[in-house]
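Asks: Below are the sequence and a predicted model; questions follow.
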Amino acid sequence: MIKTSRLLEIFNLPNIEELWDFHTRQMADFGFERILYGYTRYRTATSLGDPNDFVLLTNHDKSYTDVFIGDGLYFHAPMVRWSLENEGACSWSVLADMSQTGTLTDAERKVFEFNRSKDVVAGYSISFKSVSPRTKGAIALTARKGMSQQDADAIWQEHGEDIIALNTIVHLRILTLPYVAPGRALTRRQREVLVWVGDGKTIQDIALLLSLTPATIEKHLRLAREALSVETTAQAVLKAAFQNQMFVLDA
């Protein structure tokens, strides 16, 4: 049974960094010491979107993430494919079945062998319910080194419902907090002008409200579009809102 105090702490943590630190310690208590969370709002039939727009959180070693994420192996990972096609939790025992029956593609086998070389061999994946076809969130829980899949399954048998509940709550909490890839953060002024655009104000209106020239407002909007890697101001407003960069309080 999940303690109420634990839930309250999750709800009250002020930022993703503290939330993630708390959650990694929670999962380590269950025996899952290495975890990888990913979320995209830009999924299509052939892509998960620009990796710079993903919400990616992990405590895996850099030597693992540089290859699995940096070299794009994740796109061919069997459990990523499972997560895209399903919702709920899945034991990694299915990987052994796929390997033994020869149902892994060459690209998937490459990921399978890489994971095995990094002792990422036992664990569970949780695929969260999507609110639209464009979104998908999932988390991979890697069991402590030295543990077998049978050990992980035994933990899940006893604590699986609590683990799913905690991960789902953390997932939903992450979606409410600002998360920006390096180099994509907006300045205070850029956020301010986007907020006014979102409120329906024109360039001239915003210039009067902020006691600036229209040219200066245009400059801030251009820089905001560049930071968010979008073409139009409407796209910038939408993306900034997705990333919870708008309507935030400065410390």
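Replies: That came in fine, so what should we check first?

Asks: only C-alpha atoms for contact and neighbour calcs from this point on.
Replies: OK.

Asks: Output the residue ranges of the helices in the stretch 101-250 of the chain, listed in chain order.
Replies: Taking DSSP state H, counting those that start in this stretch, the helices of the stretch 101-250 of the chain run over residues 106-117, 149-174, 188-198, 203-210, 214-228, 233-242.

Asks: What is the longest one packed up against?
Replies: Applying 3 or more Cα pairs under 8 Å, 6 or more residues apart in numbering; DSSP states H and E, one finds that helix 149-174 contacts helix 4-12, helix 16-30, strand 123-127.

Asks: hang on, the earlier thing: need the helices of the stretch 101-250 of the chain in JSON lines with distance to T46 and mean neighbour count, can you?
Replies: Below are those laid out as JSON lines (distance: least, Cα to Cα, whole Å; neighbours: other Cα atoms under 10 Å):
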{"stretch": "helix 106-117", "distance to T46": "16", "mean neighbour count": "16"}
{"stretch": "helix 149-174", "distance to T46": "24", "mean neighbour count": "16"}
{"stretch": "helix 188-198", "distance to T46": "31", "mean neighbour count": "19"}
{"stretch": "helix 203-210", "distance to T46": "37", "mean neighbour count": "15"}
{"stretch": "helix 214-228", "distance to T46": "22", "mean neighbour count": "18"}
{"stretch": "helix 233-242", "distance to T46": "21", "mean neighbour count": "18"}
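
Asks: and the comparison structure, right after this:
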Amino acid sequence: MTDALSQIRRIVSARTPDAVWTELAAALKPYGFDRMLYGATSNRREGSVGDIQDVVTFTTLTRQPGRGREDVSFFIRTPMFRWVMTHAGASSWRWTEEQLAAGLLTPDEVVARDIARKSGLCVGYVISFEEPGSRRAAALSMIGAPEQTQDSLDAMWALKGDEIMILAQTMHLKIQSMPLKVHRRALSPRQREALEWVAEGKTSQDIAIIMGISAGMVEKHLRLARECLDVDTTAQAVAKAAMFNHLYTTPSGEAKR
């Protein structure tokens, strides 16, 4: 089994999104990438990823927990974000320098580019994943290690780019099939169960009997679920929970069998 196939097997076999991310980080290091940032949204708008709290994020830019949202917020300001929102596939960060030389960067993009370079985010590649729906968008930004130059990464990509694309796509598809981490308070098991019964067409009275609680308590669970998901109606709560793969999961986050 080749190294790439072995890495794909480990990514596919990972049981949690965090484990998937860890396997990808290990797989990409030999290619010269020592830091990565991933973001995915199902609420894309024109030039926007929607509410940042609903963006699924993973990052190795910092070891501080919960920093994914801040890292994605910065990436949104960079020139490569514009590329991601208008293209599918992979691009060298050389594109930013070409846009700068041609005078095509906005003032905000120039500021973000300068901040990135001062922070050691100088060379790299970005992948914009092709998505089936117009509301979905996802990208992986890969930062070159300190000893790398854009020329060295471009030369490596010419030889190994297809392997990296397959590894990244495997990570993306695996994570998107799992309960997704977002920057909101998690549903409680009872809130999740109530939403699952609503999704199956049960009324509050039906759910009360099934769960062995009062109809008033069912309504309380549904209200709290709506608050957790920041929506107005229970139908919206069901749709949003399903979008994040939060329904029909076990307490450990794995899909029910």
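Replies: Thanks, I have it. Everything quoted here is computed from the prediction, not taken from an experiment.

Asks: Compare the helices of the stretch 101-250 of the first structure and report which one is nearest to A28 of the first structure.
Replies: helix 149-174 (11.1 Å; Cα to Cα).

Asks: now the helices of the stretch 101-250 of the first structure in JSON lines, with distance to N15 of the first structure?
Replies: Formatted as JSON lines, these follow (distance: least, Cα to Cα, whole Å):
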{"stretch": "helix 106-117", "distance to N15 of the first structure": "30"}
{"stretch": "helix 149-174", "distance to N15 of the first structure": "9"}
{"stretch": "helix 188-198", "distance to N15 of the first structure": "18"}
{"stretch": "helix 203-210", "distance to N15 of the first structure": "29"}
{"stretch": "helix 214-228", "distance to N15 of the first structure": "21"}
{"stretch": "helix 233-242", "distance to N15 of the first structure": "16"}
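
Asks: out of those helices, nearest to S127 of the first structure?
Replies: Minimum separation from S127 of the first structure across these (Cα to Cα) falls at helix 149-174, 9.2 Å.

Asks: how much does that closest one deviate in direction from helix 16-30?
Replies: Interaxial angle of helix 149-174 of the first structure relative to helix 16-30 (axes from the mean of the first three to the mean of the last three Cα atoms, to 10 degrees): 160 degrees.

Asks: Mean distance between helix 149-174 of the first structure and the second structure after superposition?
Replies: Here helix 149-174 of the first structure, set against the second structure after superposition, deviates by a mean of 0.7 Å using mean Cα distance after the TM-score superposition for the first structure.

Asks: Can you say which of the helices and strands packed on helix 149-174 of the first structure is packed in most?
Replies: Most buried of those, by mean neighbour count (mean count of other Cα atoms under 10 Å): strand 123-127, with a mean of 25.

Asks: I'd like to know which elements that one is packed against.
Replies: Where contact means 3+ Cα pairs under 8 Å, 6+ apart, strand 123-127 of the first structure is packed against helix 78-85, strand 88-91, strand 136-142, helix 149-174.

Asks: so can I have CSV of the ones you listed showing distance to G49 of the first structure?
Replies: What follows is these, written out as CSV (distance: least, Cα to Cα, whole Å):
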stretch, distance to G49 of the first structure
helix 78-85, 13
strand 88-91, 22
strand 136-142, 11
helix 149-174, 19
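
Asks: To R116 of the first structure, which of those lies closest?
Replies: Checking these against R116 of the first structure by Cα to Cα gives strand 136-142 as the closest, at 11.5 Å.

Asks: which of the residues in that closest one are buried?
Replies: The neighbour-count check on strand 136-142 of the first structure (16 or more other Cα atoms under 10 Å) flags 136-142 as buried.

Asks: Centre of the chain to that strand, how far?
Replies: The chain centroid and the centroid of strand 136-142 of the first structure are separated by 9 Å, computed with Cα atoms, centre = their mean, to the nearest Å.

Asks: Ok, stretch 160-168 of the first structure next?
Replies: A distance of 17 Å separates the centroid of the chain from that of stretch 160-168 of the first structure, by Cα atoms, centre = their mean.

Asks: before we move on, what about stretch 38-50 of the second structure?
Replies: On Cα atoms, centre = their mean, the centre of stretch 38-50 of the second structure falls 10 Å from the chain's centre.

Asks: Okay, now it: how far is its last residue from its first?
Replies: End-to-end distance for stretch 38-50 of the second structure: 16 Å, by Cα to Cα, to the nearest Å.

Asks: And for that stretch, what's in contact with it?
Replies: 51, 54-59, 72, 82, 85, 134-141, 243 (Cα atoms under 8 Å, 6 or more residues apart in numbering).
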